[in-house]
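# What follows is a predicted structure for the sequence shown.
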Amino acid sequence: MSAVNDTKFTPAVFLLTGISGQEDIHLWISVPFCLMYIISIVGNSVILFIIKTDPSLDEPMYIFLSMLAISDLGLSISTIPTMLGIFLFNFREISFNACFAQLFFIHSLQCIESSVLLLMAFDRFIAICNPLRYASIFTLPRIAKMGLVCVLRGVAVMLPLTILLKQFRYCQANVLSHSYCLHQEVMKMACADITVNNIFGLFTKLVTMGLDLLLIFLSYVMILKTVIASYAEFVRALSTCVSHLCAVLIFYISGIGLSVVQRFGNSSSPLVQILMGYVCLLVPPMMNPIVYSLRSKHLRARIIRAFKK
């Protein structure tokens, strides 16, 4: 009897959803999604290739940019199978283990990307406010350790949440409202008290992405205090930092907005939450290579030269 009850209360799979009510045009919706994935994967791969093969780009700023490109590639690859499976083939089922693995990678990579954006802000702060110490602070061994800390931080934050999710029984409707698995959604499917997971999840979001955003903001306040006296220095600092600022705004506004709406926006339209989810996962990986390619003259020149060859 216990085995029967376990199978009754623990479904074997989760069912994913595309855009509810728009199933008839899912094939057409897949076209812009495919284009966004292509731009994201090709753009980030090109940036990685150029930085890897061009010795003149062996600088801390471009090493951090390559870290950002790797995290964006990982984020895109984590969502491609299920998202295109829904829109192209109407394949909705995902096993428990695959779902937990997907949400672990999605949230871990978002945390890693947030850490990398903080490192890039610190890089700009030292380059502008304390340029004489820049070379001594950002040595290659130290940059490698910083990258390792970013990865370990993402894993350490998300692994306990994933383990907690796996301990629950899922006796409610197992239909998710997105075409991929997110912690907040899977958590609501549990037939147990999810208070600890809910509070711990929000806490980790605040002390990772929230704290990172605050430190990035403070770094730019310090940069402005340094260059505000000179108009020429202000313009130079702005031109140096504008691409990073764009990446920060795109990433944090979409990520924090989605987290808040999912937890507290019960009265908001489900379509709004669904669209915010797609924006959060598709737009930053697509826009980052575009923004950095357009704003960085040095990188843009190298990309143009590589394609001319």
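Done, it's in. Source: prediction; values computed, not measured.

# going forward, measure contacts and count neighbours with C-alpha atoms only.
Will do.

# Strands along this structure, start to end?
Here the chain has its strands, by DSSP state E, at 13-15, 93-95.

# Now do Cys246 against Trp28, distance only.
To Trp28, Cys246 is 29 Å away according to Cα to Cα, to the nearest Å.

# now Met61
Between Met61 and Trp28 the computed distance is 39 Å (Cα to Cα).

# between these two, who's got more neighbours?
Met61 (16 against 12; other Cα atoms under 10 Å).

# in terms of contact, does the more buried one touch Asp123 like I think?
Yes. When contacts are counted by Cα atoms under 8 Å, Met61 is listed as touching Asp123 (6.8 Å).

# Would you map the helices across the stretch 101-250 of the chain?
134-137, 140-167, 183-188, 195-205, 211-227, 231-264 (DSSP state H, counting those that start in this stretch).

# Below is an additional structure, to be compared with the one above:
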Amino acid sequence: MTDLQIAGVSKAYGRGRPDEAPVLDGLDLTVPSGAFAAVLGPSGCGKTTLLRIIAGFLRADAGTVTVGGRTLAAPGTHLPPESRRVGIVPQEGALFPHLSVARNTAFGLSGLDRAARRRRTEEMLELVGLGGYGDRMPHELSGGQQQRIALARALAPEPAVVLLDEPFNALDSALRAGVRADVRAALRATGATALLVTHDQQEALSTADLVAVVRDGKVAQCDTPQEVYRHPADPWVARFVGDVVLLPGSADDGTATTALGRLPLGPAARDAGDGTVLLRPEQLQLTDAATAVQGTVTEVSFYGHDAMVTVDVDGLATPVEIRVAGFTGVRPGQRTGIRVTGEATLHS
């Protein structure tokens, strides 16, 4: 088993100054064996600090880190990085420019004879789709290929956990999705437990089995990408992981009364009370039909695969955003009806 357990981990850089807030503040996180988890959060929330503590590059002030029941860090215990069985894929590959692809891949393979090292290297290059590239030099590879070699190098020693430190940032958007899919497939093939550190919401939601949203040094929510997106823990998480429509509302008998009408709430909704109702822009639809909710289009932002339409709703102080597929033909100044689909979420 290679499950990753992080319990009560704290870290501050202020040398004990009372005005210095900790970067990590009693953070808890569990990643099951073989799972791919993403740690998602804004700059400065502690993502990279957490990764460095797991890798052994940094000592935590408090808390424990275990992998498969083996303690890597705890009060009085700090295994050195080379003893942790933790592989790292850094930003931009960080390959050794003077070593061939094969020698880069085999860099961490100590204790094996030459034939075994060669076999393992060839296996890893085949795994990441670069079989036959062993004699090339890093400067002869594309950015995506360099990231695949960095992954092969991290996987070659058969680590218990693989840490990925925003490894796709340097890639252009057209290449990024393909490399992410290849990396995910390679990790699945080895069965390694993986932790991706990122600030890219789409990257986390589309790649990971679990998404841990970090805020102020703690995990604000950890769940499947679907649950984090559809049932965020609070409005801050909702705004951070995607576009959101927030409305004042009053709940009663499993529904909420809002400016967009009476909306069904999810099964975890409170029985009654006032709060903030959350919807995603794709749950709102434009309609020509006469509906109880009407508004005026004020802006249309076209993105190719979809468009975001901003509407001033009659009787609502703030505009709402509606995501529609492709080009709809609507224009600013046009009157429209609005229909809501699916369940809403209510937060106090």
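All right, it came through fine. Computed from a prediction, not measured in an experiment: that's the story for all the values here.

# Superposed, what's their TM-score?
Their TM-score after superposition, calculated using TM-score structural alignment, normalised by the length of the first structure, is reported as 0.22; 114 aligned residues with a Cα RMSD of 6.2 Å.

# Turn the helices of the stretch 101-250 of the first structure into TSV, including distance to Met287 of the first structure.
As requested, those are arranged in TSV below (distance: least, Cα to Cα, whole Å):
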stretch	distance to Met287 of the first structure
helix 134-137	28
helix 140-167	22
helix 183-188	24
helix 195-205	23
helix 211-227	19
helix 231-264	8
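
# count of neighbours near Leu163 of the second structure?
Considering only other Cα under 10 Å, Leu163 of the second structure is surrounded by 26 other residues.

# Isn't it up against Thr198?
No. The criterion here is Cα under 8 Å, and Leu163 of the second structure misses it with Thr198 at 11.1 Å.

# that older thread, which of the strands of the first structure sits most buried?
Highest mean neighbour count among the strands of the first structure (mean count of other Cα atoms under 10 Å): strand 13-15, with a mean of 19.

# other SSEs contacting it?
Using 3 or more Cα pairs under 8 Å, 6 or more residues apart in numbering; DSSP states H and E, the elements in contact with strand 13-15 of the first structure are strand 93-95, helix 96-129.

# Okay, and Glu122 of the second structure sits in which element?
helix 114-127 (DSSP states H and E).

# Do a quick rundown of the helices in the stretch 101-250 of the second structure.
Using DSSP H, counting those that start in this stretch, helices in the stretch 101-250 of the second structure cover 101-105, 114-127, 143-155, 173-190, 201-207, 225-230, 235-241.

# hmm, back to that, return the most buried member of the helices and strands packed on strand 13-15 of the first structure.
Of those, helix 96-129 is the most buried (mean count of other Cα under 10 Å), at a mean of 21.

# Can you spell out which helices and strands pack onto that one?
strand 13-15, helix 60-89, helix 140-167, helix 211-227, helix 231-264.

# can you rerun that using 6 Å?
With contacts defined as 3 or more Cα pairs under 6 Å, 6 or more residues apart in numbering; DSSP states H and E, the packing partners of helix 96-129 of the first structure are helix 60-89, helix 140-167, helix 211-227.

# That one vs helix 60-89, what angle?
Counting by axes from the mean of the first three to the mean of the last three Cα atoms, to 10 degrees, helix 96-129 of the first structure points 150 degrees away from the direction of helix 60-89.

# what about Thr255 of the second structure, distance to Ala272 of the second structure?
9 Å.

# Just want to know which of the two has more residues nearby.
Shown here are Thr255 of the second structure and Ala272; by other Cα under 10 Å, Thr255 has more neighbours (22 against 13).

# just checking, that one touches Pro264?
Yes. Thr255 of the second structure lies in contact with Pro264 (Cα atoms under 6 Å); the separation is 4.4 Å.

# What are the buried residues along the helix holding Glu122 of the second structure?
117-118, 120-125, 127 (16 or more other Cα atoms under 10 Å).

# Arrange the helices and strands packed on strand 13-15 of the first structure in a markdown table, one row each, with distance to Ile223 of the first structure as further columns.
Formatted as a markdown table, those follow (distance: least, Cα to Cα, whole Å):
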| stretch | distance to Ile223 of the first structure |
| --- | --- |
| strand 93-95 | 47 |
| helix 96-129 | 6 |
